[in-house]
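Asker: Sequence first, predicted coordinates after that:
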Amino acid sequence: MKSIRKFTVRAVVPERLAALEKLAANLRWAWHEPTRRLFEHIDPEAWARSEHDPVTFLGEVEPARLEQLAADDEFVARAEREHAELDAYLTEPRWYQRLEEERPELVAYFSPEYGIAAALPQYSGGLGILAGDHLKAASDLGVPLVAVGLFYRTGYFSQSLSPDGWQQERYPALDPDGLPLSVLRRPDGSAVQISLALPDGGTLTARVWRAAVGRVTLLLLDTDVPANGDEWRGVTDRLYGGGSEHRLLQELLLGIGGVRALRAWAELAGAPEPEVFHMNEGHAGFLGLERISAAIGEGLTFPEALQLVRGGTVFTTHTPVPAGIDRFDRALVERYVTSELLPGVAPADALALGVEPGADPETSAFNMAVMGLRLAQHANGVSELHGRVSRRMFAALWPGFDPEEVPITSVTNGVHAPSWTDPALIALAERTLGTDDSEHADWQTPALGDAELWAVKREMRARLVEEARRRLVAGWEEQHPGGQAPEWMSRALDPDVLTVGFARRVPTYKRLTLMLQDPERFAAILTNPVRPVQFVIAGKAHPADDEGKRLIQRLVQFAARPELRERIVFLPDYDIGMAELLYPGCDVWLNTPLRPLEACGTSGMKAAMNAALNLSILDGWWAEYAADDFGWVIPSADSAGDEGERDEREAASLYELLEHRIVPAFYDRPDPAESAGFFERDADGVPGEWLRMLRATLARLVPELGADRMVREYVERLYRPAAERRRALVADGARGARELAAWSARVRDAWPEVRVLHVESGGLDQPAVGDELHVRAELALGGLDDADVAVELVSGRSRPDDSLAEPRTTRLARLGDGEYGGTVTLDRAGAFGYTVRVVPSNPLLAGPAELGLVALAEG
């Protein structure tokens, strides 16, 4: 018999243990090991069953046990110490508060998903995990940040497999009352509700859930409220679900509704207006339109409001391919983006922001990333390589400029070490290195012996093996109710065998099955009788991605071969809980994307933090951090004739690395024929070269991979400049925004008449290194003033196609009306080229390319 309704009844905790409820209410427990140990002490078995969720856990603990602990003065004191430590963490100055220069009072961070803890499944993959790590690191650093997202009643989906290996999806409903969330309420107790005007007089209403992520407040909008009919209650039913209109409604709610929820929260909390708005991908792009609407309501025109909004906005792109961008039919967007939804904003002005460069404005798809870039003066990719890819991908927004000058920088992603480092490794650092900061510990000191580090690594591997066996049995029993799981499942994997991990979303470009290009060669690697290798694999395909599902099915069917099933396993339902065991339990982390389609790929970072070595295509973060001490590079077959040949060649390189470098290093002998023994290492059974690489990874690579480094970069390179620009624009009744809008309009109107009329050079008879090139240019400015423009000499090594490599820009000085001149020194031999250009110049611009206007000298 099934219930017709479900809800969560919260536990009644004895008053003396009130500290436990306060600790459970703040998601800092998700990364604070002492707090987790405190809860585990209460009832280790119940703690494991709750999947380390204190809210659920406290509801499962026997009341008698709580009463017993309430009478235990030592435990009560311990709980109160942890609560006092949390209070100190939430209130004491941290890195951000010690910054001497001006800094933003508040940063608003918008993302469609957040991966913070297994107990709050509001993520699908890397984008959400990155967002969660961003909030945690911001909290640790003291960055005043408030985050906004949506609450999905069924999250992403739970994955299982059919007997033939086909992915199946389930959408179990979440009860927010049983999660570490509270409703945002006014002083009178009424719930805050946000409304969006819909076509034909309808209204979409959302309540606001609030979560405490350390010092950061996270606001999540939820449309499952009585004020909505069934059609609208389901807007936030699931992450990335439904058709195009469903997605558009989610993104309207995230952007427009999110800003309105933020205002309501700020009023209740007495918080200042955010000076910086950070869009984590284009899904939140409509937040700019809501802010423009508010500025128009305060007396600005659309162009003035656009300048004001742009100055304080940061846009982060995570996709390296146009197909990864949300694009909506123009007519669909036009139906929803009305003056009723956005008072003061003419629909035509809003729609123009999403028009793709060079497309017909009346028929172009509405591109969310293009809108995000037009609404943000500050933009970045998520690795150095991805920054270069993004500059090329979006170059058409800045016509006339080389991709190197496109105003998109990069901040390489990082991962939150306290969240992702295994407790056993943290305990080892505490015990032998005197610190719980494993991210910055001295792992190369002789104070820590190789045998001790290797023993901890084996312990982590053994826990993964145990969990994998448990999941195999559970999956079999789900498919065969009442049956007895096969005996081989209790032998699957081995805690003493080289273990390779591969886990991520399963779009085709990540190439889940590259390892199966030569299945018999791969099988031989797995089943080598002297030096075997085992693979643990996980990942979810999008519910609508049948090709991704076929990749999973192919892998599952390969792994089902009787001679292989104990050496390669696919674990369904990859999530944070599985990842916390998978990263530590692996010796090598495999990543095989089609270069350069991996924007960053932070799973390998998490593995490195757990003393694993990386084996990866030179893509994403690995392209800038790869070194011999940290793992192995799979060479990219860029010269391959087609995709099939490329896969074959890169798979062959993968096999070669496994057979001839990785396996011998792990088992510490060059050739299996040299000994009949299973392991031949040092006297302690430790592979010395492997341990040297582990230590180098932990000591030198890991400190570069932390989310604290990433957030510091965002603060210094993006948040501070954005706040400074916004202050200049908003001061004195938004005088800066008004003047910049008027100036930009005047420059755009005059630009067709701006020309470089003549260029002449001299001073060189037989050019040699050290000589000076003198250049003079005559210009027509089309009615603009000299102060409106910068005249630049652009020079560099000349390529065969006459383009300039590594161009250097020298500003020319005004010599008279329409005349400019300057000098450049020839600093290296070889082919040399130069040109002269004119670009707009204004102190409130972020750079010369911002307006996308340039006048070039003609040859």
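Answerer: Sure, I can see it.
Asker: contacts, neighbours, all on C-alpha from now
Answerer: Will do.
Asker: just the helices in the stretch 651-800 of the chain please.
Answerer: 663-667, 688-696, 707-713, 720-750 (DSSP state H, counting those that start in this stretch).
Asker: So which elements touch the longest one?
Answerer: The reference is to helix 720-750. Contact here means 3 or more CA pairs under 8 Å, 6 or more residues apart in numbering; DSSP states H and E; on that basis helix 720-750 packs against helix 302-311.
Asker: now the helix it packs on and helix 720-750, what's the angle there?
Answerer: 150 degrees (axes from the mean of the first three to the mean of the last three CA atoms, to 10 degrees).
Asker: can you give me how far helix 302-311 is from the chain middle?
Answerer: Taking CA atoms, centre = their mean, to the nearest Å, the mean C-alpha location of helix 302-311 is offset from the chain mean by 27 Å.
Asker: sorry, back to before: out of the helices of the stretch 651-800 of the chain, which is closest to Leu581?
Answerer: Leu581 lies closest to helix 688-696 among the helices of the stretch 651-800 of the chain, at 18.1 Å (CA to CA).
Asker: Out of the helices of the stretch 651-800 of the chain, which gets nearest to Asn367?
Answerer: So among those, helix 720-750 is nearest, using CA to CA, at 23.6 Å.
Asker: where along the stretch 1-150 of the chain do the helices fall?
Answerer: 18-25, 33-42, 44-49, 54-60, 63-70, 73-91, 126-141.
Asker: Surely Leu204 is in a strand?
Answerer: Yes. Leu204 forms part of a strand when assessed by DSSP: H, G, I helix; E, B strand; the rest coil.
Asker: for it, what are its contacts?
Answerer: Applying CA atoms under 8 Å, 6 or more residues apart in numbering, we find Leu204 in contact with Ser195, Leu196, Ala197, Leu198, Thr223, Asn228, Trp232.
Asker: structure B:
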Amino acid sequence: MKVYEFNVKTKLPDKLRPLEQIAHNLWYSWNWEARELFRMINMELWEQCEHNPVWVLSKLTDKDFRRLVGDPVFMNVMDNVHERLNEYKMLPKWFDLAHGGKREEGMQIAYFSAEYGIHESVKLYSGGLGVLSGDHCKSASDIGIPFIAVGLLYRNGYFHQYLNSDGWQQQSIPYNDFHRMPVTPVKDANGNEIYVQVRIAESDVNVKVWKLEIGVITLYLLDTDLTTNIPQHRSITAQLYGGDSDMRLKQEIILGIAGVRALKAMGFRPTVYHLNEGHPSFAALERIRLCVEEGMNLRTAAEVVKKSTLFTTHTPVPAGFDVFSFDQIKKYLGPIFEPSGFNINQIMGFGRENPFNESESFAMAIAGIRLSTFRNGVSALHGEVSRQMFKNLWSNALDNYVPIGHVTNGVHLPTFIAESFKMIYTRYLSEAWYYKPYDFDVWNDVEKIPDNAFFDAKRKQRERLVIFARERLKKQVMKRGGTASEIAKADDVLNSDTLTIGFARRFATYKRGYLLFMDEERLAKILNNPERPVQIIIAGKAHPKDDGGKEIIKKIFHICRKPEFRDKIVFVEDYDIEVARHLAHGVDIWLNTPLRPMEASGTSGMKIAANGGLNLSILDGWWAEGYNGETGWAIGAGEEYDKQDYQDFVESMELYDKLENEIIPLFYNRDKVGIPREWTHMMKQAVKVCAAFFNTSRMVMEYTDKYYVQLHELYKDISFNGFEGASKYLEWKENVISGWDSVEIAESGVQADSIEMGGYVTFEAKIRSPKIDNESLAVYAVVEFDGESGVLKNPKFIALELAEKNGDISTYKAHFRIDNAGKMKVGFAAVPFHKYLKNIFELNLVMWAK
């Protein structure tokens, strides 16, 4: 039977047109008044439509329109919200105040990510990476940087989770109806929809370009589910992280290669490319191909791309990166690149640790690293881990100077702070917390908030969380076919005045969701203390192929059903942004138990801290920076054990000890008016310390100052006069590499009458360099105090200045004041110098004094 399908658009009356603009801008996801506006239309419909404003509007009838137009309260709220949106767009923002001239110079940042978690109504994310990308976009809008984002428009969202009667995770796949989403097709100047094409294997794939507005920035989304494509190509954007390795490779071709082509088709000419994780690394290869097609040689093209690219890694272990075989690259990338003169070995070289090792596969992370000037991890600890992981790419660099930095992640505060806390912050901190969350001085005024007001706000949020958890539990029991008595019992679980612990994350085994349950008898005593009770709310999904993670969930499910835990522990199914918000708002303690250093950053605990919650966590990821003794509690002191069973035992016992002896007594130690003063002090410290730093406004500003502006200026310089700068740099680089073996530190030493604190020494080095001129060299005294003898681990590099030149020998000197006592170790090093080199070890060339 043939079925005709048509999409009937909602046609709003002119007076209600502002609703359409509000619904199609994800600004509503962090604006409470905007979401309340759509709740006012019909609360039941709002829930039915999964908090999706576009879907709500599509359900309205002419009768509804007449009702709304005739409601002066609604119309007034709508006008106010619409005005707020327009004011937000026009408001002067940080970037133009700090870097006013860059926009006029054509600065444009293109950000690529495989997933975006912006709001629960837009299912284009699976977890933390996606939420981080979404928060990055929101803060890019808030601070006004010239920013566009690129991703994939998945026909099916990441799976919904539910548990069967045995507690085993089941999955259902949500369908994304694009006409119910705030996305619109991108059109050219003539009103025609924009498509690009990519050849995959033996046939072409057509890709449609959509857009999603997020405040003042735009996210462009790529879609292959088109009738003009063959079925296997339509399925490329079917599901996030779906399918096998070949499907992952195809998705990443569309993200990277079609993404670059889409930007070009729309007329964008970014000066900075930010590759978020390895998934979009093919974007760099496509940019090289385009440069080659325009007449550039391959080596110059690779340098041009490198000098305008930032690569961010979120993964702490090599196994977490996508890796593809020679045959896969030949099959899928060969037809794209070979017509431009590339051979497969050249392509493979970009993705190998050793470009000439034919047994190596192509690693997306290695490609991203090789084709970028700046690379970063997502916390200070993760930066260290990443430098260790990739140090073989810079075998001559000191470990702490491997060219990988870090920018610690944050969260978008307006999205994740509860409305009750927003009102308190606005009252005592002014709206500066909203407009300048990166200003530490603003957050110092948290101390002005009365303890009773602050603690009461948390109590109210805990009460809302309990109500939410009960409602979700009822639905879960009903879905599993539970009895009427089981459904009724859901109203008796949890208590709004009880200390509440939250644990929610992806149930990968390294996150150790089982740690809290290793001694059930001890845990039961803790939870069921009649004078000082404790309750736990748990949420999280296991990857569909991770049976180990599913087993942990199943174990917790059965523990929840035991009589001693039934009213005290609730597992909330289908963890998503909505569940995360409720937990962030209401829990008192956020528990995090990863196996250090397996968590690159983590951001869930940051959301809790911004809502006055306290963290109880392994010193991993961001918490290694956020913990100061007053913001929460640490489990362990950063130890890493050889035997995991022993580590699990030690850390689980410490977890119970901290709860019994410190956390629970502190929460229930109340004064005469019922306020736990010491606990409230720690709540304020968590906000003052963590919210002030661990927010995405600070994070994106750091990316801008540290990387984006530098890359823009670098690209502007190398591209001047037909990329003359790039050609000259490549000529310089080849000369330095060919002549480096001739560099020698002939003499070096430390001169001083006496070496003591407060005194001065002179560092001197004589460099023989017959083939490389002085302008191309930097000479350093490498100084470190204390530490292991004969080893330089984290030294300072003191630049020496050219003092004398005599033939091939150049003398470099520097005077240095000794500010420390103890063992002073000094080495001498010569490295290449060029204004385009952003790290002294970038070229992996260094000559040490012997």
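Answerer: It's in. Computed from a predicted model, the values in this text were never measured in an experiment.
Asker: mind checking which of the helices of the stretch 651-800 of structure 1 is nearest Val183 of structure 1?
Answerer: It's helix 707-713; of the helices of the stretch 651-800 of structure 1, that one is closest to Val183 of structure 1 (CA to CA) at 28.4 Å.
Asker: Per the alignment, name the residue of structure 1 opposite Asp671 of structure 2.
Answerer: Mapped onto structure 1 by TM-score structural alignment, Asp671 of structure 2 lines up with Asp682.
Asker: And the nearest residue to its match once chain neighbours are set aside, how close does it get to Ala665 of structure 1?
Answerer: Closest residue in space to Asp682 of structure 1, ignoring its immediate chain neighbours: Gly688 at 7.5 Å, by CA to CA, 6 or more residues apart in numbering. According to CA to CA, to the nearest Å, Gly688 of structure 1 stands 9 Å off from Ala665 of structure 1.
Asker: now Val756 of structure 1
Answerer: Counting by CA to CA, the gap from Val756 of structure 1 to Ala665 of structure 1 is 63 Å.
Asker: who has more neighbours, the two?
Answerer: Neighbour count, other CA atoms under 10 Å: between Val756 of structure 1 and Ala665, Val756 has more, with 20 against 16.
Asker: all strands in the stretch 451-600 of structure 1, in order from the N-terminus.
Answerer: Under the criterion DSSP state E, counting those that start in this stretch, the stretch 451-600 of structure 1 contains strands at 498-503, 533-538, 568-571, 588-591.
Asker: for the second one, packing partners?
Answerer: Under the contact definition 3+ CA pairs under 8 Å, 6+ apart, strand 533-538 of structure 1 sits against strand 498-503, helix 519-526, strand 568-571.
Asker: Identify the residues contacting Leu218 of structure 1.
Answerer: Val146, Ala147, Val148, Gly149, Arg210, Ala211, Ala212.
Asker: The closest residue to it other than its chain neighbours: neighbour count?
Answerer: Leaving aside its chain neighbours, Leu218 of structure 1 sits nearest to Ala147 (4.6 Å; criterion: CA to CA, 6+ apart). Using other CA under 10 Å, Ala147 of structure 1 has 26 other residues around it.
Asker: From what I see, Ala147 of structure 1 and Pro112 are in contact.
Answerer: No. The criterion here is CA atoms under 8 Å, and Ala147 of structure 1 misses it with Pro112 at 10.4 Å.
Asker: Can you find the partner of the residue nearest to Leu218 of structure 1 in structure 2?
Answerer: Match for Ala147 of structure 1 (TM-score structural alignment): Ala149.
Asker: contacting residues for its match?
Answerer: Listed by CA under 8 Å, 6+ apart, the contact partners of Ala149 of structure 2 are Ala110, Tyr111, Phe112, Ser113, Cys137, Thr218, Leu219, Tyr220.
Asker: which of the residues you listed are buried?
Answerer: Ala110, Tyr111, Phe112, Ser113, Cys137, Thr218, Leu219, Tyr220 (16 or more other CA atoms under 10 Å).
Asker: any idea how far the one residue sitting closest to the centre of structure 1 is from Arg185 of structure 1?
Answerer: In structure 1, the C-alpha nearest the mean C-alpha coordinate belongs to Leu130, at 3.5 Å (CA atoms, centre = their mean). Look at Leu130 of structure 1 and Arg185 of structure 1: by CA to CA, they are 29 Å apart.
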